[in-house]
Structures are given as structure tokens and as C-alpha cells.
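Visitor: Structure here, sequence nowhere to be found:
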């Protein structure tokens, strides 16, 4: 019966139905035909949303909306431009540095693309870069958002697998920095090969300082978040609320305030995005409960462990599985449906659950940039006004640092676990 439910989900998805419909309809039909009381539907969906860690999701979405509406993103971009504009690759390197800074507050790749990405793409096009290349580097750099803390996908992963969210968030720091280093090296290589423009002179200390001061309050945000969680001052969920208060404070104190119209837009955008995320969470919870009733997780565990008991071999198998899943499902849906299935057998085989979590999220971020359903590609095509095939072609060189970073994270778990072990 579980395979019928899964096949129905796949059929609805292929036919072009929204993800939430593809998940919910087979689940509802199963409950009806299996003779369960219909009240069970509301009970399972409500129970899934009754989760303290999930409170952080809408709050961090609100943080990203606030930053985009307050103009903080412009100050971040100007500082990144001053620091990295002369580095080979010019504004492409600025794009990478800006995304790393912005990721310390937004926690989402699509928020990075939709906010800072608009500024970056426009500036790169005006400087002589092609629209496709500007969109490609914006997408490749935005991947760092859900890896570097805070991270909405990591919070969702931790909530469905019962892994420490604090350790997961801290574990993402080193992989994110390593990926940024590989990405900047790739940008420099492409700049040398194609003669990309860059700033004519290196910035003076005075110029760096003059652009650092306006950006400093925003730059302090990730320090506040990570430091507060490491010191045990607040939980990841409380950190989200602290961030909102902090962003509002610096907006009114340092950035000239915010109009009611902009604040209202940020609130409306948050409600709209949160509704889309949480309805998927609730529907996926019902779907997952059905798979559990049908003992699919146990069957999947036995099948995986029958292939190998070597943790590295299992990680390579799961990498392949997740790359395919990420091509078709958005990160939230994939995490809710696949994470409980994958985590059980690999943890039994000896894979560290925190290490697995970072690998899981990194795979899904690659999926955001991979056809046919890469959501980031659709957003980039809309913002850059460039055809998606051209963007994908420009993206091809950036799969080298993407898959290179994934390979390093997979083979060398200490890179990921070094900081979390300090908390244990």
C-alpha cells in the first residue's frame, strides 16, 4: 500500500500539480480507504506544526524581508564591493563575499537571490558582464546561505530528525567557508580566462573604513547569533526573535528607519512565504506518518544496510539519491519526506548525524541549481531577464566547486564536526 501512495505522489507531481497537492491527496485517500477516522488528518497535521524549533522558520523569513526592505542589503553590497572589487573577477567576487555576509542573517538561498541578488545582477550587467553569467554566479554564491548559520533548511532538518539544531548550525560554518574559497578560486580562474572587468585600483584603508561603518551593524548579526547560541544565552528559535529585534533596532538607529508601507510589505511577504512552507510541513507529516504505518522506513533501512555497512560507501549512495531528489523537489519538501528515511540507516551504520545533516542540506542546495525543477533557476531567470538555458550553461563551471566541496565534506567529516565537537 505504501508504494501505491508513493506512486500516486509521483504521478500527481509529474502531471504538474502543486507539491502540497501531490503530497496531500494520496495521503487523504489512504486515510479514507484504510478506514481511519477522518479526525486523524487534522490531528497529525496539527501535531507536526506544534514544534518549538519550527517557530524560527517564519521569524528568519521575516528577517530576510526586513533586510531587503530596510536598505541594509545595499550597505552590505557596497562594503563587499570596496573589499573585493579589485580581486580578479571584480563584481563576481563581490557577489560571493556579499552572499556570505548576507547569509549570516537571512538563512535562505532564495532570500539571498531575491534580495541582494537583484542588486548584484544589476551592477554586474552595468559593468559589462553578461546577464547569464551574472545570474549564474548569483545562484552559485547563494548556496552558502542555507549552509552558514542561521539556516532555515537546517532548522527544519533538525526538527524532523531530532538532531541538535545548535550543533547543526555550528557545523555549517567550516563547510560554508571552504565552499566560498573554492568558488572564489573558480571565479578568479574564469576572470583570467575571459578577461572579466574589475576595479582599477585597490581600495585605501580610508575607503574600506568608510564603507565598513554603515555595514558594521549588519555584519555583527552572525556574530551575535552564533556567539549567543554557543554561550547558551538563547536557543536557535530564540535567536530568530533576537535577530528580528536587532534588525529593527539597527534599522531605526543606523539606517534612517523604515516606512510603514515597507514594514507592511515585509510582514505580508513573511506571511505568504510562511504559509507556503508550513502547509507543506503539515501535509508531509501526514504523508510520513502513513509511510511509517506501512513500515517503509524499516524496509528502506534494511535495503540500504544490505548494500554495505561501510559509512563512506553509504554516504556516496545517499549523495546520489539526494542529488536526484533535489532535482525535482524543493528543499523543504525533500527534507520532510526523505530525511527521516535516510538518517536512520546511516546513523545505525556509524555516520555522525550532524555530519549527515550538512551533507543532506548541501546536496539539496545543488538541486536548487539543477534542472528540471531547480527553483533558483526560475527565480534567477526572472530577475536577470535571461533565458534559463543560457543561465544553466553559464553555471556549468560552478558545478566544479559545488561537487568539489560536497566531496570534501563527505570524505573528511572532521571538517564539519570540528566545531560541533567543542560543544559536546
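Guide: Perfect, I can see it now. Please read these numbers as outputs of a predicted model, since none were measured by experiment.
Visitor: okay, CA-based contacts and neighbour counts for the rest of this
Guide: Noted.
Visitor: What strand or helix carries residue 44?
Guide: Residue 44 belongs to helix 39-49 when assigned by DSSP states H and E.
Visitor: next helix or strand past that helix?
Guide: According to DSSP H and E, the helix or strand after helix 39-49 is helix 56-70.
Visitor: residues of that next one that come out buried?
Guide: For helix 56-70, a neighbour-count test (16 or more other CA atoms under 10 Å) marks 56-70 as buried.
Visitor: who does that helix touch, helix- and strand-wise?
Guide: Helix 56-70 is packed against helix 91-106, helix 109-114, helix 152-161, helix 236-253, helix 260-293, with contacts defined by 3 or more CA pairs under 8 Å, 6 or more residues apart in numbering; DSSP states H and E.
Visitor: quick revisit: and of the buried residues of helix 56-70, the nearest to residue 372?
Guide: residue 61 (25.7 Å; CA to CA).
Visitor: Setting aside sequence neighbours, what's the nearest residue to that closest one?
Guide: Closest residue to residue 61 apart from its sequence neighbours, by CA to CA, 6 or more residues apart in numbering: residue 270 at 5.9 Å.
Visitor: who are the neighbours in contact with the residue nearest the centre of the chain?
Guide: Centroid-nearest residue in the chain: residue 146, 2.9 Å away (criterion: CA atoms, centre = their mean). Counting by CA atoms under 8 Å, 6 or more residues apart in numbering, residue 146 makes contact with 103, 107, 108, 109, 152, 153, 154, 361, 365.
Visitor: want to compare, so here's the second one:
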């Protein structure tokens, strides 16, 4: 037994990988393997429950996650996205590649309500992709690739579920992180919009029929309550009216009022489906969160973060070199692992090194979240591409051929954010939230 205790960490990792390979969720694998480590190392197994309780129930910020999930599900079920789509079509539909521009704009607007790239693709993304491919107006691969790429903006623009996770493990301000994602999100949308405009002219993509100006006021009024949601959310946080977690509750309540009473498109049956879907998603996320808290306790006890720090210290890397290496690592991991897993399990290992190098953790958070969002559209395992294939029936091969140009643009933006921290930090500093 003493021999096994010397290799407890290695055995735990092998067991975790083995359980995952069998098809069980990673959260379960982390919990089982971590408890097995406690047994081998001769530690109190009750530490597992203690870390879960302290981590999940002792952290007020964690409550924001199920509330944002609930709000996003209501928005999708309540067809609120239809109003947003019509509004975006009226604004940019007449530009070259009109529907493609609408695709980008609706992703930005919807991201201010859901905080999830998957919710974006499954909701408004499905509708706009169908519109683009109808009557062969746009190539299927292009429509699917653009929908997946534009959805990347969801977790960058506030609110953002991955940003909440990062705040949990880095002890940074959710409010500063939310505000730090605003400029990068607009950069993504502007860059994609310019690229689509050029591609539309070169490839002869259609221009949509102009919507009469007299209809604009009615279109705006129909979309106004939905457009008001991110304003209420961010305005409340930055005015000090409520905390980010309370803002999540406000967004969920406002989404419910909007869908059930303002638009009257959410009945009892749809509401029950929203509740069931939210509970299922929250359960999956919570299991990963619980596993991560136990796993992180183990790696802390084994001084893994210190070992990682010593490794980088011996390499004598500067800030830029460290960030570039981290970007490469996270881009690779993002192609194979879930975003929440990377944030909760891998990211804590590098926080001490980042602090020692003087890297602002708010800047690091937005860079890493953006990095992992790129992983969602990176072949061969871009999960957003698989979702579009399942929902819209677009072959993966066609989307992958069109994805590379968008990936090149996103990686270029990632490098800009890496080299110029003020692109992330300027707005929080200007608002007075960050010194």
C-alpha cells in the first residue's frame, strides 16, 4: 500500500483517462479517480465531500451558471430570436452578402442574452442557416461555417458562462471580465463582417430586397424588449444595482416575462420543457464542477501548480512567450476537450505562473476563453460544426472547406489580443472598474 501511495497521482490520472474512454462523463471520472487517490494516499475520503460543498455551495458566483442557462433556454423556446432576426435583417440585409451579415449581427445580439455559443447555434443560428441555404442562395458549407464562427462571439460578449467559470477558479471580478469582452466581441463581428462583404462581392452572393423605411419603427418596437435585455443586464451590474449573480437571476426573470407575457409565445408546456432542459444541462455542468473541485484539491496537495511554475521558471520565458505557448496548448486542447473541463481542470495549473510573470488575470481570462471558442469550430472535432450538421443536415466536409478562412481571421485576432492587453483592459479601466 505504501508503494501505491507513492504513485497515487499517476494511478489517479490513468484511472480517470480509463473511465473516460469507457464513455462515462468526465465529471464522474474525476470524482471516482480523485476519491481513489484519497484512499491510496491515506487521506480522509470525507475531504471529497468537503471540497464539493465548499466549492459549489460556498460560491455565490456559481449560481449564475444555471440562471444564464435558464434564460438562454427561454429565449430559444419563446421564439424571441425571430424578432432579433427580423431587426437585423432590416438593418444590414441590403448590404452585400446580406443574410450572411444578418447571421453575424444576430449572433452578437443573441450573445448579450445567452452567454453560450451552443445556445446561439441551436437557436437563432439554425433559423438563419436555413434562410441562407433556402433556394441555394448561399453554399451550404459557407452558411454552416459562418454560423459556427459567428457563434464564437457568444461567450466573449457579456454575459458569458465560460467567463463565470474562469472567475471561479482565478478569483477575478466577473464584472471586469464581462466588460473586458466587449471590445474583442466587436472586433470579431467587424472582422467577420468585412470578410463576408469581400467574399460576397468576389463570389456573387445575393443582396436582400430592401425593407421599406416605413416598416422600421414597427420592426424596432417588436424587437425592442429583447434588445433591452443586455442593456438591463450590463447597466445593472456596472451601476452597482446588482451583482453579476443577481444579474443572472434578473436576466432569467426578464426572459420569462418577455416570452410569456410581452410576446405571449411561451405556454405551460413549453415552460416545462425549458425547466427540464435547464435541469439536465445544469446537472451535467454541476457534476463537472464537483469533479473539478476534488481534482483541483488533489493537484494542489501534490503541488502540481508549483511544479508547473518551476518548469516554466527554468525555461526563463517572458510574458509574451508564455502566452504564446499557452495559446498553442489551449488551441490543441480546445479541439478535443469541453470548454468547462479545460477551464476548471487545466487552467488552474497555469494561474501561479501567470501571476509571477505579471500577467493581468482578467486579460488572460478573455484570451483563454476566446482561444477555447476557436476550438469549438476547429476541425476535426469542432463541436459547433457537429451541432449544425445535426440540426441543418449540412455535411461536415462542406463546412470544413469553408471554415479555414474564418479560423485564420480568428487566430489573427487572438494574437492581437495576446500582444495588446489594452484591447481587453481599456474599457474596464475607462469605466473605473480596474486600476
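Guide: Here it is on my side, so go on. Every value quoted in this text rests on a predicted model; they were computed, and no experiment measured them.
Visitor: re the thing from before, alignment lookup: the residue nearest to the centre of the first structure to the second structure.
Guide: Counting by TM-score structural alignment, residue 146 of the first structure lines up with residue 155 in the second structure.
Visitor: helix or strand for the residue nearest to the centre of the first structure, which one?
Guide: Applying DSSP H and E, one finds residue 146 of the first structure in no helix or strand.
Visitor: what about the residue nearest to residue 103 of the first structure when sequence neighbours are not counted, neighbour count?
Guide: Once flanking residues are discounted, residue 103 of the first structure sits nearest to residue 145: 4.3 Å by CA to CA, 6+ apart. Neighbours of residue 145 of the first structure under the rule other CA atoms under 10 Å: 30.
Visitor: who touches residue 145 of the first structure in this structure?
Guide: Contacts for residue 145 of the first structure were tallied using CA under 8 Å, 6+ apart; they are 99, 100, 102, 103, 104, 106, 107, 108, 109, 112, 151.
Visitor: ok, which pair from these is furthest apart?
Guide: The widest separation within these (CA to CA) is 13.3 Å, between 99 and 151.
Visitor: any idea what residue 321 of the first structure is structurally, helix, strand or coil?
Guide: Here residue 321 of the first structure is recorded as helix under DSSP: H, G, I helix; E, B strand; the rest coil.
Visitor: From residue 197 of the second structure, how far out is residue 99 of the second structure?
Guide: 11 Å (CA to CA, to the nearest Å).
Visitor: who has more neighbours, the two?
Guide: For residue 99 of the second structure versus residue 197, the count of surrounding residues by other CA under 10 Å is larger for residue 99: 27 against 18.
Visitor: Translate the more buried one into the numbering of the first structure.
Guide: Aligned by TM-score structural alignment, residue 99 of the second structure pairs with residue 91 of the first structure.
Visitor: Same check on residue 375 of the second structure?
Guide: Using TM-score structural alignment, residue 375 of the second structure sits opposite residue 367 in the first structure.
Visitor: Equivalent analysis for residue 400 of the second structure, please.
Guide: Aligned counterpart of residue 400 of the second structure in the first structure: residue 392 (TM-score structural alignment).
Visitor: contacting residues around its match?
Guide: Applying CA under 8 Å, 6+ apart, the residues near residue 392 of the first structure are 136, 377.
Visitor: try residue 266 of the first structure
Guide: 62, 65, 66, 69.
Visitor: so what's the aligned residue in the second structure for the last one up against?
Guide: To tie it back to what came earlier, the one meant is residue 69 of the first structure. Using TM-score structural alignment, the partner of residue 69 of the first structure in the second structure is residue 77. Residue 77 of the second structure makes contact with 266, 270, 274, according to CA under 8 Å, 6+ apart.
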